[in-house]
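S.K.: just the structure for this:
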Amino acid sequence: MSEDEKFAWISGPIAIPIPGHAPLPDEALGSAAYYPAIERLGIPAIQQSDASLGVTNPGGIRSGAEATALPSSLLLGATFDVDTARATGALVGRQARAQGFAVQLAGGANLVREATGGRNFEYVSEDPLLTGKITGASVAGIQEQGVVSTVKHFTANGQETGRVLADSRIAEAAHRESDLLAFQIAIEDGQPGSVMPGYNLINGYWASENAHLINDILKGEWGYRGWVMSDWGATHSSEKAALAGLDVQSGADFDPEVYFAGPLREAVLEGRVPQSRIDDMVRRQLRELFRVGVLDNPPVPGGVLDIAGDNAFAQAAAERGLVLLKNDGDLLPAATGLSRVLVVGRHADTGVLAGGGSSAVTPAGTTSEPSGIDRTWADRVIHPSSPLEAIRAEAHATHVDFIDGTDTTRTLEAAARADLVVVFAEEWRAEGYDMQGVSLPDGQGDLIEAIAAVNPRTVVVIESGGAVSTPWARSVPAVIAAFYPGIGGAQAIAGVIFGRVNPSGHLPVTFPKSIDQLPRPEQLDPAATTSNPNQDIVGDIVEIDYDIEGSDVGYRWFAREGHYPDFPFGWGLSYTTFAFSGLTVTAHGPDLRVSGYLSNTGDRAGATVAQIYVARVNSDTADYVHRLAGFARVDLEPGETQPVDVVFEPRILASWNDTEGGFHLSGGNYEIRVGTHSLDEDGPTQRIELTAAPVPAAPSRH
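M.R.: Okay, here's the model as predicted:
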């Protein structure tokens, strides 16, 4: 390759026409990025698309382009099912390849540290094991289709407000045991071709030029051989970033200058950056494109898509993730053939809510409305999956009426006459925009309580981008957490309400009672900071203290501090009952295996998740709270029993030792507990004594 050809592949603008920016090449499809073909060497052009929830089409730039809108990553996390994650990844990979994309910017592996985080819907959970396993499976599914996947945003990118000025401060050991461990597991399992740092700083260094994270850990200790691309407009230097391990300046037109063009060439000519570093940047890309199959079999636009079939699968994935939070008096499943059902909710007649930003998929029939946020692609998107029509199809009621809930008097009058009321509560989030507080906005909680007061047969469905507080749930017999359920969301929700679907999802995040239970209840003022690239900087860099909770993220923080949430991590009800028996724990050094039997003791088919938690007890060092060390999802017919065999992730039991540079298991007694959620103390337990030992580094499979 010539030097010009090399440099054409290490920086590039966003591949969407923007007024005042350079025009795009005719070959660019219209997407996140385009890197030109090198025809004399047989290297095709590389086109990149967002994101984890499906193939996006920002602004409808690709006329007629279709894609399936998957359930949010949180709903995927709620399945606790690596097989479903792999299959949804394969769906995204197939659709990306059919549209000509070689790289899908998919694989959100950030831990949900901030319950208010604006992009939480793009991430999997607050737990490093669940996040790593689900993300890794999704990445593997994408790449099995011959499309490179990108794990992001590396790392500790916990919030959106002020994200381009946020400095995530966290000690090495806490980082290794939490956020970094989630990424490590995802990379080991999924072997992504690319990794993307975030906009934030980590311990005083921009993520895109943090040599400790990129060179020392990712490429060094972990042996990662793929390429590291910046987020769009998240590059801050040429020489420093290149030497720190950044391989590609993405969205260079969002940065103050194209650092990886003239300035980097000058650094090479002056000997400040070796030529071998430029070669390494390009070699890493080519190697992964060859490995995944892109260069031998380039994606070509115009492939055949099975949108109907893929949409049906998206619905099935949502059905496996919906979480039944409450079901007093067995109100659900609701009887069919009722006289009058009332559906309440602002958009419940037209569709289900989707998160905003670069990950928003817009299938045919999608509607949108202004959000009031000064951010590109920040419209509030509503997927064309009508809860009203889905409930009509499932309920077989004489009358299924709709009211948007904006007129309280009319709403209560209609609710009092109904045999069943289904309220769709909305909480919208977006890239670059954190939720303010953890309560449902716009007085929806008050409306729910008022409806429940006039009709005790009220069901609430929460469409949210993350955890919300639910003080109103005391007044409501049945509550379902749907997060953002995607193109088949309404049908999945209606299926749960009327019993076609037996709910089997479990919360991937803790639902707090109030914002005061969180590690950082005070939030940044969005007007006093800058949250997005390519905007004028307001205010200074803001340090975010993640050492408050350290590695005890989410449910571990709640347990450590003695906070009791509205609904704990792992919580989820079913229309049948299950029992775990025959708990056996065996150990070989730091490797633990748990086995037993799961039985469906009820009268209908269903699925449950054996959640296996571990804590160190009576040790010489400080005990730690129970944390998820293994899980297994099992589908069972009525009366059926299946064996369960779970191998623990040993790093979950261990602690990071800064001095020796590795995970080490402390000797002592460990309690293994099988539960239905993180606070479940009624399941079988067993104690085992383990000997202190280093945990061997996981072998690099990349």
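S.K.: could you use CA atoms for every contact and neighbour count after this?
M.R.: OK.
S.K.: tell me where the stretch 301-450 of the chain has helices.
M.R.: 307-321, 387-395, 408-417, 444-454 (DSSP state H, counting those that start in this stretch).
S.K.: now the helices for the stretch 151-300 of the chain?
M.R.: 172-176, 179-190, 211, 239-244, 262-269, 275-292.
S.K.: run the chain-centre distance for stretch 132-140.
M.R.: 11 Å (Cα atoms, centre = their mean, to the nearest Å).
S.K.: cool, stretch 386-403 as well?
M.R.: Relative to where its chain is centred, stretch 386-403 has its mean C-alpha point 31 Å off (Cα atoms, centre = their mean).
S.K.: what's the answer for stretch 38-49, then?
M.R.: 30 Å.
S.K.: show me what counts as buried in it.
M.R.: 44-49 (16 or more other Cα atoms under 10 Å).
S.K.: list the contacts of Glu144.
M.R.: Residues in contact with Glu144 (Cα atoms under 8 Å, 6 or more residues apart in numbering) are 90, 93, 292.
S.K.: who touches stretch 687-702?
M.R.: Defining contact as Cα under 8 Å, 6+ apart, one finds that stretch 687-702 is touched by 188, 191, 222-225, 585, 587, 589-590, 650-651, 654, 662-672.
S.K.: from these, which land in strands?
M.R.: In strands, judged by DSSP state E, the following of these are found: 585, 587, 662-665, 668-672.
S.K.: dump the residues you listed into a markdown table; add distance to Gly445 and neighbour count as well.
M.R.: Formatted as a markdown table, those follow (distance: Cα to Cα, whole Å; neighbours: other Cα atoms under 10 Å):
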| residue | distance to Gly445 | neighbour count |
| --- | --- | --- |
| Val585 | 45 | 18 |
| Ala587 | 49 | 14 |
| Gly662 | 47 | 17 |
| Phe663 | 45 | 23 |
| His664 | 47 | 20 |
| Leu665 | 46 | 21 |
| Gly668 | 47 | 16 |
| Asn669 | 45 | 16 |
| Tyr670 | 42 | 21 |
| Glu671 | 40 | 15 |
| Ile672 | 39 | 25 |
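S.K.: and the furthest pair within those?
M.R.: Val585 and Gly662 (25.1 Å; Cα to Cα).
S.K.: now do the same contact list for the residue most central in space within the chain.
M.R.: By Cα atoms, centre = their mean, the chain has its centre lying nearest to Tyr123, at 1.6 Å. Counting by Cα under 8 Å, 6+ apart, Tyr123 touches 73-74, 108-112, 131.
S.K.: Ala629 is in what secondary structure piece?
M.R.: strand 627-636 (DSSP states H and E).
S.K.: just checking, what packs against that strand?
M.R.: helix 128-143, strand 591-600, strand 606-617, strand 641-647, helix 650-653 (3 or more Cα pairs under 8 Å, 6 or more residues apart in numbering; DSSP states H and E).
S.K.: second input sequence below; structure requested for side-by-side comparison:
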Amino acid sequence: MTGTSSSASASDKAGTKYQDFDVADTLSKLTVQEKISLVSGTDFWHLAGVPRLGIPAIRTTDGPNGARGTAFFNGTPAACLPCGTALGATWDVDLIHKGGELMGHEAIAKGASVLLGPTINMQRSPLGGRGFESFSEDPVLAGTISAASVNGIQSTGVSATIKHLVCNDLEDKRMSSNSIVSERALREVYLLPFQIAQRDARPWAYMSSYNLLNGLHCSENPKLIQQILRDEWGFDGLVMSDWFGTYSTTEAIKAGLDLEMPGPPSLRGKQISKALSCGKLLQHHLDARVTQVLKLIKKVLPLQIPEGVEEKTIDSPQTASLLRSIAAQSLVLLKNDDTVLPFKKEKTTAVIGPNAAFATYSGGGSASLLPYYAVTPLEGIKAKSTDAQYEIGAPGWKLLPLLSRAAKTSKGQSGLDMKIFLDPPSKQDRTPIDELHIRDTSILLFDYKNPLLKTHLFYSDIDCTITPDETAEYEFSLSVAGTAKLLVDDQVVVDNATKQYPGDSFFGVGTREEIGSIKLEAGKSYSVHVDFGSLPTLTYTKEGVTAFGAGGVRIGFHRKLDRKVEIERAVAIAKKSDQVVLCVGLNSDWESEGYDRPHMDLPPGNDELVEAVLAANPNTAVVVQSGTPVTMPWASKAKAIVQAWYGGNETGNGIAEVVFGDVNPGGKTSLSFPRRNEDNPAFLNYTSDDNRVFYGEDVYIGYRFYEKTKRDVLFPFGHGLSYTNFDIKSLNVKASEDSDDVTVSVQVTNTGKTAGAEVVQVYVSPQSPSINRPLKELKGFGKVFLQAGESKAVEVKLSKKYATSFYHEGRDAWVSETGKYTVLVGNSSADTPLKGEFAVGKTLVWKGL
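M.R.: Prediction:
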């Protein structure tokens, strides 16, 4: 069995109606042991309850782009929204609010009242493993989009959990790395998105980050949690640790960390009892933390979600429509020379590339989930152009594609059969303790549970049948947090048990991928068998990572490719087609929690593929799927480039709708696209050298750095083309001395022949700064949809103190200096032709919101 509660127990409680309660009164009735139980989780996803007082054990769920439910392993399908950078690229707060509402309803369907998202860390570098999860390199865009998401989530009665506080901006040694950041950069860049979200959305919960901040772990950092978050910003909610990110008992409690996750507790429970008995903790320290837990439970109580309720799906045409809209609106038309796009549906179309036939819908790690469905670009394009021809062109994977795409169970279903045993394969006449049908061969067993298991040690037989459609040499692969061998018709093809080598799979715990090959015949069925041993059987230990649960195994499979031959095949169909959609990029193996990207390039051979196809047919649209920028050495030769991100369930349909013109692209880059990794501001200070990460670029992150140093980029922040044209004019700036409001208004006209959306971006620049400051900074924006020939006034309201202030380290406060400020308005950071100004008559020194 899987999950955390039996359906029987859930049904017993389904009729329970939880009564509202007074927090102070309830606190007074709790025993000390009940209080201690409330400040840590009971398992991977649940908080403790107090049955005698009617306090339910509430459920949490990942994550930033959907609600996975309580199982990494064989979980309940869910709606998957586009990744964070894609959501940021919409620049559309109303659309993001709707996406937040959807995530809230999805969480409720999974029996969860606390959603662990959104993520609003900053992309210092293109290489961050979780860069795709966050919204933008710009703190105002990130904070504004996150506030819209939080408001949407919490409008459903579900708590958002804004994360990770703070400077968890790389994965390398993330639990031991010390982020060394100036106070000014901390406030102006890394904390500002959280501050804006707190001001505009009041999230009910925060999650601390794994790393140290200036020498002290964030989960036990009183300056961060108590002084800034609670005292300055007025936050009166719950702060939880990231999973296994609590590193002390008394220090964390005194600093303000309310909840240790996951459970059972490793640094609370008995340790709190001892700390209380010896006086290291006083009762009021514990009461303060319990109070916040009770407040969160009280806030979500109106949902009336029964404890242990069975998870369900709520897939619907309305959900699909919203997901498709978000996917399409997130796409950014980076380049469109000679108006190559949109393509014509009646013309012959070639679809080429490693990302075309695979549903690259999400990055990896906490953002991953089992989607209701996932539309590939090839499927989306074929729905528009039914005669489209396909060639892979080159491999694009870091790890072999999953075997599950080709696997059939003993009953002929898609997927594999999995049997769990207490004893190893060497024991005769083993009896399985569990038999499962699994749909995915990236098998995460961190949260697998079975009442017959006393430890995390067990063994498994994983079986399926495959029937190749082409006679060829085929490759199989295993990466494992445990041990595994793969056999085809009883012949060992891959051995990842006898000798193992550390890799970065399974959040950094698992091995490298081991690959073996065998020739298979078309139309013949073969049995595939995997002997798996759980995490305790792993033959090595690895420093700097947390190994938990039962580990996992990933099984890959694909026809062995000859890069030269595949490119030749791709070129052949490109030459005979009127137009080409070339899909390249990364996937959840390249961009994932647990490790950072080793470089900024596309996978090996992909640049050669793009060059060859562009030479064969100039009417090619290059569609790039990645959560963060990749190098594009061929960009000058490509007429059309579309940044498609990771688009969720509707990835393929979103791409097809933009490519064929059913949707006019309205996205703008949420990140600057440097030409190469060496150009980015964090290049010299990105890895965790000796557990030390020096934020040497200070406040000059993203476009702030490129503009200040006059360094050319491939595509600037805020850039995005359309199938129509817009005219932005008639700038008017209104501000008064006795008000914090600054109103910026312009007239926007769609001068083309196609309906579309434009983003009015408002930047502010101090005319006579007393310190070194960026040339300009985004301070507000507005998105408008216009029919062909239509004009509308767009008004963007700014807070004067937020628009003008810098953080003064000597005063330990924000300072809005007296003087004049230039307002620059346009449709990208590199195109701000309209200029106005306003003045600050008296210097303002301030803290708080």
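S.K.: report the separation between the aligned partner of the residue nearest to the centre of the first structure in the second structure and Ala320 of the second structure.
M.R.: Using TM-score structural alignment as the criterion, Tyr123 of the first structure maps onto Ser134 of the second structure. Using Cα to Cα, to the nearest Å, one obtains 23 Å as the distance from Ser134 of the second structure to Ala320 of the second structure.
S.K.: pull the number of nearby residues for whichever residue in the second structure pairs up with Ala37 of the first structure.
M.R.: Alignment note: Ala37 of the first structure maps to Gly49 in the second structure; criterion TM-score structural alignment. The number of residues packed near Gly49 of the second structure is 20, by other Cα atoms under 10 Å.
S.K.: identify the residue nearest the counterpart of Arg272 of the first structure in the second structure in space, chain neighbours excluded?
M.R.: Aligning on TM-score structural alignment places Arg272 of the first structure opposite Lys280 in the second structure. Of all residues not flanking Lys280 of the second structure in the chain, Thr250 sits nearest, at 6.8 Å (Cα to Cα, 6 or more residues apart in numbering).
S.K.: that neighbour touches Gly279, doesn't it?
M.R.: No - counting by Cα atoms under 8 Å, Thr250 of the second structure stays clear of Gly279, with 10.2 Å between them.
S.K.: more neighbours: which of these two?
M.R.: Per other Cα under 10 Å, whichever of Thr250 of the second structure and Gly279 has more neighbours is Thr250, with 21 against 10.
S.K.: enumerate every residue touching that one.
M.R.: So Thr250 of the second structure contacts 272, 275, 280-281 (Cα under 8 Å, 6+ apart).
S.K.: TSV for those, including neighbour count?
M.R.: TSV is the format used below for those (neighbours: other Cα atoms under 10 Å):
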residue	neighbour count
Ile272	23
Ala275	15
Lys280	14
Leu281	19
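S.K.: overlap between those residues and the first structure?
M.R.: Compared against the first structure with both residues aligned by TM-score structural alignment, their matches' Cα atoms under 8 Å, those retain 272, 275, 280-281.
S.K.: what's the burial count for Ala314 of the first structure?
M.R.: 26.
S.K.: surely it touches Ser72?
M.R.: No - assessed by Cα under 8 Å, Ala314 of the first structure is found out of contact with Ser72, at 10.4 Å.
S.K.: find residues that contact each of these two.
M.R.: Each of Gly486 lies in contact with both Ala314 of the first structure and Ser72 under the rule Cα under 8 Å, 6+ apart.
S.K.: related to what we said a few turns ago, using JSON lines, lay out the helices of the stretch 301-450 of the first structure together with distance to Met196 of the first structure.
M.R.: What follows is the helices of the stretch 301-450 of the first structure, written out as JSON lines (distance: least, Cα to Cα, whole Å):
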{"stretch": "helix 307-321", "distance to Met196 of the first structure": "26"}
{"stretch": "helix 387-395", "distance to Met196 of the first structure": "36"}
{"stretch": "helix 408-417", "distance to Met196 of the first structure": "47"}
{"stretch": "helix 444-454", "distance to Met196 of the first structure": "37"}
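S.K.: Pro13 of the first structure: which of the ones you listed is closest?
M.R.: Pro13 of the first structure sits nearest to helix 307-321 of all these, at 30.3 Å, using Cα to Cα.
S.K.: can you list contacts of that closest one?
M.R.: With Cα under 8 Å, 6+ apart as the test, helix 307-321 of the first structure has contacts from 66-71, 75-79, 84, 88, 91, 482, 485-489, 491-493, 495-496, 501, 503-506.
S.K.: ok, now with 6 Å
M.R.: Outside of helix 307-321 of the first structure, the residues within contact range by Cα atoms under 6 Å, 6 or more residues apart in numbering are 68, 70-71, 75, 78-79, 485, 488, 492, 504-505.
S.K.: for stretch 39-58 of the first structure, same thing?
M.R.: Counting by Cα under 6 Å, 6+ apart, residues outside stretch 39-58 of the first structure touching it are 31-37, 67, 69-70, 92, 101-107, 359, 361.
S.K.: between the two ends of that stretch, how far is it?
M.R.: With Cα to Cα, one end of stretch 39-58 of the first structure sits 28 Å from the other.
S.K.: about what we covered before: can you tell me what part of the second structure the strand holding Ala629 of the first structure aligns to?
M.R.: Using TM-score structural alignment, strand 627-636 of the first structure lines up with residues 777-786 of the second structure.
S.K.: list the buried residues for that stretch?
M.R.: 777-786.
S.K.: the residues you listed: which two are farthest apart?
M.R.: Longest span within those, Cα to Cα: Glu777 and Leu786, 26.7 Å.
S.K.: in the stretch 451-600 of the second structure, which spans are helices?
M.R.: 563-575.
S.K.: would you mind measuring from Ser230 of the first structure to Ile202 of the first structure?
M.R.: According to Cα to Cα, Ser230 of the first structure and Ile202 of the first structure sit 14 Å apart.
S.K.: figure out which of the helices and strands packed on strand 627-636 of the first structure is closest to Met196 of the first structure.
M.R.: The nearest among those, by Cα to Cα, is helix 128-143 at 13.5 Å.
S.K.: what's the average distance of that closest one to the second structure?
M.R.: Average distance, helix 128-143 of the first structure versus aligned residues of the second structure after superposition (mean Cα distance after the TM-score superposition for the first structure): 0.9 Å.
S.K.: now the angle from that helix to helix 179-190?
M.R.: Helix 128-143 of the first structure runs at 40 degrees relative to helix 179-190, counting by axes from the mean of the first three to the mean of the last three Cα atoms, to 10 degrees.
S.K.: now do helix 128-143 of the first structure: distance to the chain's middle.
M.R.: Remark: helix 128-143 of the first structure is offset 10 Å from the chain centroid, using Cα atoms, centre = their mean.
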